[in-house]
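Chemist: Take this sequence and fold it.
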Amino acid sequence: MFRPLFFTSFMLADQVVDNGFYGAGQLLVSSASSKTAYAAALQLHGTGPRLIGLTSPGNVAFTRSLGCYDEVIAYDDLGQVARTPAVYLDLSGAPATRAGLRDRLGDLLVRDIAVGLTTQVPNAAAAGEVFFAPVQMRKRRQDWGRDGLDQRFAEAWQTFLGTATSAVDVKVGHGPEALRETWLTVLNGEAAPRTGHVVQLDPERDA
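Modeler: Coordinates of the predicted model:
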């Protein structure tokens, strides 16, 4: 469930470190309760600037419990964001959050990077740049070689597994109806951050 997401998280964290955190004093991560976000945050935490998780009010407690952010701020409290040079890693794509941070930080927002889209309103075009994991992967293959990249990925993955198993409750569904229900739950924004959904084919139908 996590491994396909973790590739993006791993390369995102690596790109930020590889660029010296873009000279920022804080990293702001939206959709901080999402699996891709906190997988990246766990790699970044304690390596440089303060790491600030931005999330919806209902997910603040869960996001704090992960222990990978120095501070967690709800989207409606962006006035609490410190006015120091910041990099924004946007995994939500919410226009209101981007606008709020730009109003709060102005020229102190030194990098605005669109990473993902957990809302239904595309906003990547408004970002300063779009993160694309294969670009950083190609660079690291040149820097480290294929074996070196694979080794570093494997080490990061093994470290992450300890947090992943304690942070997620796996809910298993079966068949097309379970797939429909899960999809609608996610689409309507009703999925709990602690729940990881796995849908299996109906054994009888699959046979």
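
Chemist: all contacts plus neighbour counts: C-alpha atoms, from now on.
Modeler: Noted.

Chemist: any idea which helix or strand carries residue 190?
Modeler: In this assignment (DSSP states H and E), residue 190 forms part of neither any helix nor any strand.

Chemist: In contact with it: list those residues for me.
Modeler: Going by CA atoms under 8 Å, 6 or more residues apart in numbering, residue 190 touches no other residue.

Chemist: Another sequence for comparison is provided below:
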Amino acid sequence: MKIRKFFVGIQFEVNRSDLRKFRWTNHPESELKDGQIKIFIDKFGFSSNNVTYANLGNSFGYWNFFPVDNVWGIIPTWGFGTVIESNHKEISLGERFYGYYPTASHLVLEPGKVRPTGFSDTKEHRTKLPSAYNFYYNTTRDEFYTKESEDFQLIYRPLFTTSFLLESYLLENQFFTAKDVLITSASSKTAIALAYLLKLNREKNHFSFKIHALTSNRNLSLVQSLGYYDKVKCYEDLGSFDKSDICVVDFSGNEKIQSEIKLHFGSHHKHLCLVGMVHWEEQAQDQKESQGVLFFAPAEIKKKSKQWGLAGFQEKLVHSFGAYAKDSSTWMKYKNLDFSSSFENVYLETLEGKFPAELGAILSNS
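Modeler: Down below sits the predicted model:
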């Protein structure tokens, strides 16, 4: 059974060795195998987080989720999709799922065991990839889902999960003996959510640590206006920070910035946690060059699910996510755009760090 949406599917592919090169490809409709479903990708979010997926595509296997070849790749996104064709007896036309999607019009999946909450894709190439990226959540049973918050979910659900895990990781390790926290690329959405969570925890538990920010001149006013950071400075003013014992959470991936921070703080530089690659062209060629510890969210999800129990982890995350959705609604806005006609510009602006930090890009197929 099928619902007609596209006779020819489209997808956006980037050159794996030169992210500024891209192409559109068409894919004629093909018959599904037994047990497969075809999903029309209604809409997805795009941010600097997706640029990080591209930069870590080889080392962390992100190109392997929706493989093309050794030259071209598809950047993964988080989105909502509707079943338009089903050869699976337990999945019906019109069912809607949140999950990991390509920058494309549709996706063919092979669901494994179908639960009320959703299913995992069991295509052979995905079975060796992190399970956190393979599950598709049925919106009718998804604890995170509300119709009104779809755009917020598309931008912040994966990012906030990383922020949530990061906050727990930092507190669990007592900031690696540091007194304060310094966050780079402080206007990035994952960084902002982390600052929000740290500030909330500090107020709740009467902690004394400070949350400091480094950002660009362009985003200085926004970052200052949030009220999550204690001190906000441009990269050029790094030298004006007091030399307290510091734990650095780096979202920039910029080796030069990492080195300058270490030089300024000297023996007070206690830990460098590597999270993102907003400044992707200035990243260290070898992780060892940064002398930092790479934070990998899927590994932390496993750890916390074991520590708190899966239900406990989900409950804590959902509650925290809902609170942040309300808090961020005062400054977070969304730009809804057509995928086929607007994505090239969104992609290039995000790649160059020029897409407004206070906006969330939502791309829809029509």
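
Chemist: Mean deviation, the helix ranked longest in structure 1 versus structure 2?
Modeler: Longest helix in structure 1 by number of residues, with DSSP state H as the criterion: helix 133-167. Superposing on structure 2 and averaging over aligned pairs (mean CA distance after the TM-score superposition for structure 1), helix 133-167 of structure 1 comes out at 1.5 Å.

Chemist: Read off where that helix ends up in structure 2.
Modeler: Aligned by TM-score structural alignment, helix 133-167 of structure 1 falls on residues 297-331 of structure 2.

Chemist: Name the residues of the matching stretch that are buried.
Modeler: For stretch 297-331 of structure 2, a neighbour-count test (16 or more other CA atoms under 10 Å) marks 297-298, 300-301, 304, 313-314, 317-318, 321, 324-325, 328 as buried.

Chemist: Format those residues as TSV; extra columns: distance to residue 342 of structure 2.
Modeler: Output for these, formatted as TSV (distance: CA to CA, whole Å):
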residue	distance to residue 342 of structure 2
297	30
298	31
300	35
301	34
304	38
313	37
314	35
317	33
318	32
321	29
324	29
325	26
328	26
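
Chemist: Now do the strands in structure 1.
Modeler: Applying DSSP state E to structure 1 gives strands spanning 26-29, 50-55, 71-74, 86-90, 109-114, 129-130, 169-174, 195-200.

Chemist: Out of those, which gets nearest to residue 4 of structure 1?
Modeler: Nearest to residue 4 of structure 1 among the strands of structure 1 is strand 195-200; the distance by CA to CA comes to 13.6 Å.

Chemist: what's the closest one aligned against in structure 2?
Modeler: Using TM-score structural alignment, the residues of structure 2 aligned to strand 195-200 of structure 1 are 359-364.

Chemist: Run the chain-centre distance for that stretch.
Modeler: The chain centroid and the centroid of stretch 359-364 of structure 2 are separated by 14 Å, computed with CA atoms, centre = their mean, to the nearest Å.

Chemist: In contact with the aligned partner of residue 246 of structure 2 in structure 1, which residues?
Modeler: Matched by TM-score structural alignment, residue 246 of structure 2 corresponds to residue 86 in structure 1. Residues near residue 86 of structure 1 by CA under 8 Å, 6+ apart: 24, 25, 26, 27, 28, 108, 109, 110, 111.

Chemist: what do you get if the cut-off is 10 Å, keeping everything else the same?
Modeler: Residues in contact with residue 86 of structure 1 (CA atoms under 10 Å, 6 or more residues apart in numbering) are 21-28, 49-52, 101, 105, 107-112.

Chemist: Are any of the residues you listed buried, and if so which?
Modeler: Among the contacts of residue 86 of structure 1, the ones that count as buried by 16+ other CA under 10 Å are 21-22, 24-28, 49-52, 101, 105, 108-112.

Chemist: which residue in structure 2 lines up with residue 105 of structure 1?
Modeler: Under TM-score structural alignment, residue 105 of structure 1 pairs with residue 265 in structure 2.

Chemist: Identify the spatial nearest neighbour of its match, chain neighbours not counted.
Modeler: residue 243 (5.5 Å; CA to CA, 6 or more residues apart in numbering).

Chemist: Could you report the neighbour count for the one you found?
Modeler: 13 (other CA atoms under 10 Å).

Chemist: separation between residue 320 of structure 2 and residue 198 of structure 2?
Modeler: Residue 320 of structure 2 sits 12 Å away from residue 198 of structure 2, going by CA to CA, to the nearest Å.

Chemist: who touches both of the two?
Modeler: Here residue 320 of structure 2 and residue 198 have residue 164 as joint contacts, going by CA under 10 Å, 6+ apart.

Chemist: tell me the contacts of the most centrally placed residue in structure 1?
Modeler: The centroid of structure 1 falls nearest to residue 37 when counting by CA atoms, centre = their mean (1.6 Å). By CA under 10 Å, 6+ apart, the residues touching residue 37 of structure 1 are 5-6, 8-9, 12-13, 29-31, 53, 89-92, 115-116.

Chemist: quick one: the helices in structure 2?
Modeler: Remark: helices assigned in structure 2 by DSSP H are 48-55, 150-172, 189-205, 220-226, 255-265, 287-290, 297-308, 310-328, 339-351.

Chemist: In contact with the residue nearest to residue 265 of structure 2, which residues?
Modeler: Residue 243 of structure 2 makes contact with 264, 265, 266, 267, 268, 269, according to CA under 10 Å, 6+ apart.

Chemist: Over to residue 174 of structure 2?
Modeler: The contact partners of residue 174 of structure 2, taken as CA under 10 Å, 6+ apart, are 168, 247.

Chemist: Aligned against structure 1, show me the partner of it.
Modeler: Applying TM-score structural alignment, one finds that residue 174 of structure 2 aligns to residue 20 in structure 1.

Chemist: No further queries at this time; thank you.
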